[in-house]
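S.K.: No letters, just coordinates:
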């Protein structure tokens, strides 16, 4: 079985972070592992508290997993501080991880900051040069590209060019924040742009979509897909898990990570239930 490692924060509400990543890895049939960077107390409405782990503990988790079990692909999510980014980058470089997906998590859906401002530079200079792919949403792309606005395709293309100059091999800019009935994601590998279009799904339950999307790409890379194929397949998966998202809590509910499995088993994905 292929192996995927998530280096990210814990979401007590289960919709984002390592919980979302592990569910997504399971949906794709890869063996999921974690290196937890921070513990959060959060639900669908707010992030109430954040407790970061020590950089040494984060490094130890990565080292233990890679040395014994091994990895076929790695993704990063919430890294929180420059100190954590430094040790994560050092361990990934030491083990020469090739299939690295960086989700530059900066702000939660509720608005809480998940990456300190002084850590953004470390993310760009230490981690992006190691990555196969970075997956910013539009607000994150603005910061990484050093631009004032992204309001359409031409500005997304310019942002992708600028971000790739940071050393990452490919960029996926998620255009879900753009208005309109259609969603547009832009992939750039340094030579060609690939557009992924889809109909916007009307739902409030989008907590953890960024984590889930990057985890799906990570799983597919572990399975041997090339980057454009992995992005396209992950996007189709996202359409399903958002279409069948779960109206849990009083805020932004989670996506339904196992919806494709429930559908194949002819079980209502909104209800779930025993599959084995």
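M.R.: Nice, thanks for sending it over. Computed from a prediction, not measured in an experiment: that's the story for all the values here.
S.K.: from here on, contacts and neighbour counts on C-alpha atoms
M.R.: OK.
S.K.: in the top strand by length along the chain, what counts as buried?
M.R.: In the chain, assigned by DSSP state E, the strand with the most residues is strand 31-42. Residues of strand 31-42 classed as buried under the neighbour-count rule (16 or more other CA atoms under 10 Å) are 31-40, 42.
S.K.: Now distance to residue 201 too, for those residues, in a markdown table please.
M.R.: Written out in a markdown table, the entries for the buried residues of strand 31-42 read as follows (distance: CA to CA, whole Å):
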| residue | distance to residue 201 |
| --- | --- |
| 31 | 30 |
| 32 | 28 |
| 33 | 31 |
| 34 | 30 |
| 35 | 32 |
| 36 | 31 |
| 37 | 32 |
| 38 | 31 |
| 39 | 31 |
| 40 | 28 |
| 42 | 25 |
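S.K.: so what's residue 145 up against?
M.R.: Shown here is residue 145, whose contacts under the criterion CA atoms under 8 Å, 6 or more residues apart in numbering are 159-160, 162-163.
S.K.: Could you check how far it is from residue 163?
M.R.: Residue 145 sits 5 Å away from residue 163, taking CA to CA, to the nearest Å as the criterion.
S.K.: One more: residue 130?
M.R.: Distance from residue 130 to residue 163, counting by CA to CA: 13 Å.
S.K.: show me what contacts residue 65?
M.R.: Contacts were defined as CA under 8 Å, 6+ apart; by that measure residue 65 touches 33, 71.
S.K.: Find the nearest non-adjacent residue to residue 253, please.
M.R.: If you skip the residues right next to it in sequence, residue 253 has residue 205 as its closest partner in space, 4.0 Å away by CA to CA, 6 or more residues apart in numbering.
S.K.: dropping in the other structure now:
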């Protein structure tokens, strides 16, 4: 039976991240991908700008999905406003335990919006308590758990354990090669099981969308019935291969998923 996965997130007009990458990942890992669009990322006067969709339209999308499909997994990405987070919180409360839910806590703020940042972070943490896994990168973790820059594996472990203790939700911290130059290092804990995932590093420049790819791949593998640890391990390898086969379609370069692991689910 075909597995059905849903991505709730933003549209990357450049085609390399957000729901575009999620759908490519879902398809490559043999799940049928659905979307609930929350916002659009566009360029305005050479600046990166996020345009949220009206909450009523997001609610209609969620209701349409719930009325039409039996889901096998959900990945949540950029939500863009507190009102949108509230809608997704309601969705997760209605569906908690029915299928795995992965939260990639994309935090895109302007420096001047300090109070909005804090209010938004509180809402994201409220949402994070309802999901099965949270997948922050280093910068996102430094905002979720305030402190100095994360510089080594001990910092990764300490900050992740702090967040898990607060949320009571498993967390995989994406370190990439910023912790160990020649290896990709991610750290997982649920405060019972802890595990470092260490893999090869690709030095190709085609890294746009890598974080979205990782969380979407975990969602897809879980939808196929793999364990969380195995899903994370396979997803780290999948992202490496996606970067290695990336397409330099514009300056940043996109991860690419064409026929990477068709038979590996």
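M.R.: On my side now, so go ahead. This is a predicted model, so every value here is computed, not measured.
S.K.: on that earlier part again, show me what the longest strand of the first structure is packed up against.
M.R.: Using 3 or more CA pairs under 8 Å, 6 or more residues apart in numbering; DSSP states H and E as the contact test, the elements touching strand 31-42 of the first structure are strand 3-11, helix 17-27, strand 47-52, helix 55-68.
S.K.: Surely the residue nearest to residue 253 of the first structure is in contact with residue 249?
M.R.: No - the pair residue 205 of the first structure and residue 249 does not pass the contact test of CA atoms under 8 Å, sitting 9.7 Å apart.
S.K.: Compare residue 130 and residue 163 of the first structure (neighbour count), which wins?
M.R.: With neighbours defined as other CA atoms under 10 Å, residue 130 of the first structure and residue 163 compare such that residue 163 has more, 27 against 22.
S.K.: how about the helices of the first structure, start to end?
M.R.: Assignment of helices within the first structure using DSSP state H yields the ranges 17-27, 55-68, 82-94, 120-122, 138-145, 153-164, 209-222, 227-243, 259-264.
S.K.: looking at the ones you listed, which is buried most?
M.R.: Among the helices of the first structure, judged by mean count of other CA atoms under 10 Å, the one packed with the most neighbours on average is helix 209-222 (a mean of 28).
S.K.: Could you check how far it is from the centre of its chain?
M.R.: The gap between where helix 209-222 of the first structure is centred and where its chain is centred comes out at 6 Å by CA atoms, centre = their mean, to the nearest Å.
S.K.: do the same with stretch 162-172 of the second structure
M.R.: Taking CA atoms, centre = their mean, the mean C-alpha location of stretch 162-172 of the second structure is offset from the chain mean by 16 Å.
S.K.: what does that stretch contact?
M.R.: Looking at stretch 162-172 of the second structure with CA under 8 Å, 6+ apart, the contacting residues turn out to be 125, 128-136, 144-145, 160, 186-191.
S.K.: at 7 Å what do you get?
M.R.: Residues outside stretch 162-172 of the second structure that contact it (CA atoms under 7 Å, 6 or more residues apart in numbering) are 125, 128-129, 132-136, 145, 160, 186-191.
S.K.: Which of the helices of the first structure sits closest to residue 177 of the first structure?
M.R.: Among those, the nearest to residue 177 of the first structure by CA to CA is helix 138-145 (6.5 Å).
S.K.: once aligned to the second structure, how far is that closest one on average?
M.R.: Average distance, helix 138-145 of the first structure versus aligned residues of the second structure after superposition (mean CA distance after the TM-score superposition for the first structure): 1.0 Å.
S.K.: the inter-axis angle of that helix versus helix 153-164?
M.R.: Going by axes from the mean of the first three to the mean of the last three CA atoms, to 10 degrees, helix 138-145 of the first structure is angled at 50 degrees with respect to helix 153-164.
S.K.: residues in the second structure aligned with helix 138-145 of the first structure?
M.R.: Under TM-score structural alignment, the alignment places helix 138-145 of the first structure onto residues 138-145 of the second structure.
S.K.: Now residue 144 of the second structure. Nearest residue, chain neighbours left out?
M.R.: Sequence neighbours aside, residue 121 is the residue nearest to residue 144 of the second structure in space, at 6.8 Å (criterion: CA to CA, 6+ apart).
S.K.: Aligned to that neighbour, what sits in the first structure?
M.R.: Residue 121 of the second structure maps onto residue 120 in the first structure when the alignment is built from TM-score structural alignment.
S.K.: That match and residue 55 of the first structure: what is the separation?
M.R.: From residue 120 of the first structure over to residue 55 of the first structure the distance is 17 Å, taken as CA to CA.
S.K.: cool, and residue 247 of the first structure?
M.R.: Relative to residue 55 of the first structure, and taking CA to CA, residue 247 of the first structure is found at 36 Å.
S.K.: Can you give the contact residues for stretch 117-127 of the first structure?
M.R.: By CA under 7 Å, 6+ apart, the list of residues contacting stretch 117-127 of the first structure reads 81-82, 85-86, 89, 166.
S.K.: Equivalent analysis for stretch 6-23 of the first structure, please.
M.R.: Around stretch 6-23 of the first structure, the neighbours that count as contacts under CA under 7 Å, 6+ apart are 32-44, 74-79, 207-208, 211-212, 215, 254-255, 257.
S.K.: now swap in stretch 239-252 of the second structure and tell me
M.R.: Contacts made with stretch 239-252 of the second structure from outside it, assessed by CA under 7 Å, 6+ apart, are listed as 201-202, 204, 206-208, 210, 213-214, 253-257, 260.
S.K.: now with 6 Å?
M.R.: Counting by CA atoms under 6 Å, 6 or more residues apart in numbering, stretch 239-252 of the second structure makes contact with 206-207, 253-257, all of which sit outside it.
S.K.: Highest neighbour count among those?
M.R.: Ranked by neighbour count under the definition other CA under 10 Å, the contacts of stretch 239-252 of the second structure are headed by residue 255 with 32 neighbours.
S.K.: And for the residue nearest to that residue when sequence neighbours are not counted, the neighbour number?
M.R.: For residue 255 of the second structure, ignoring the flanking residues on the chain, the nearest one in space by CA to CA, 6+ apart is residue 246 at 4.4 Å. The criterion is other CA under 10 Å. On that basis, residue 246 of the second structure has 21 neighbouring residues.
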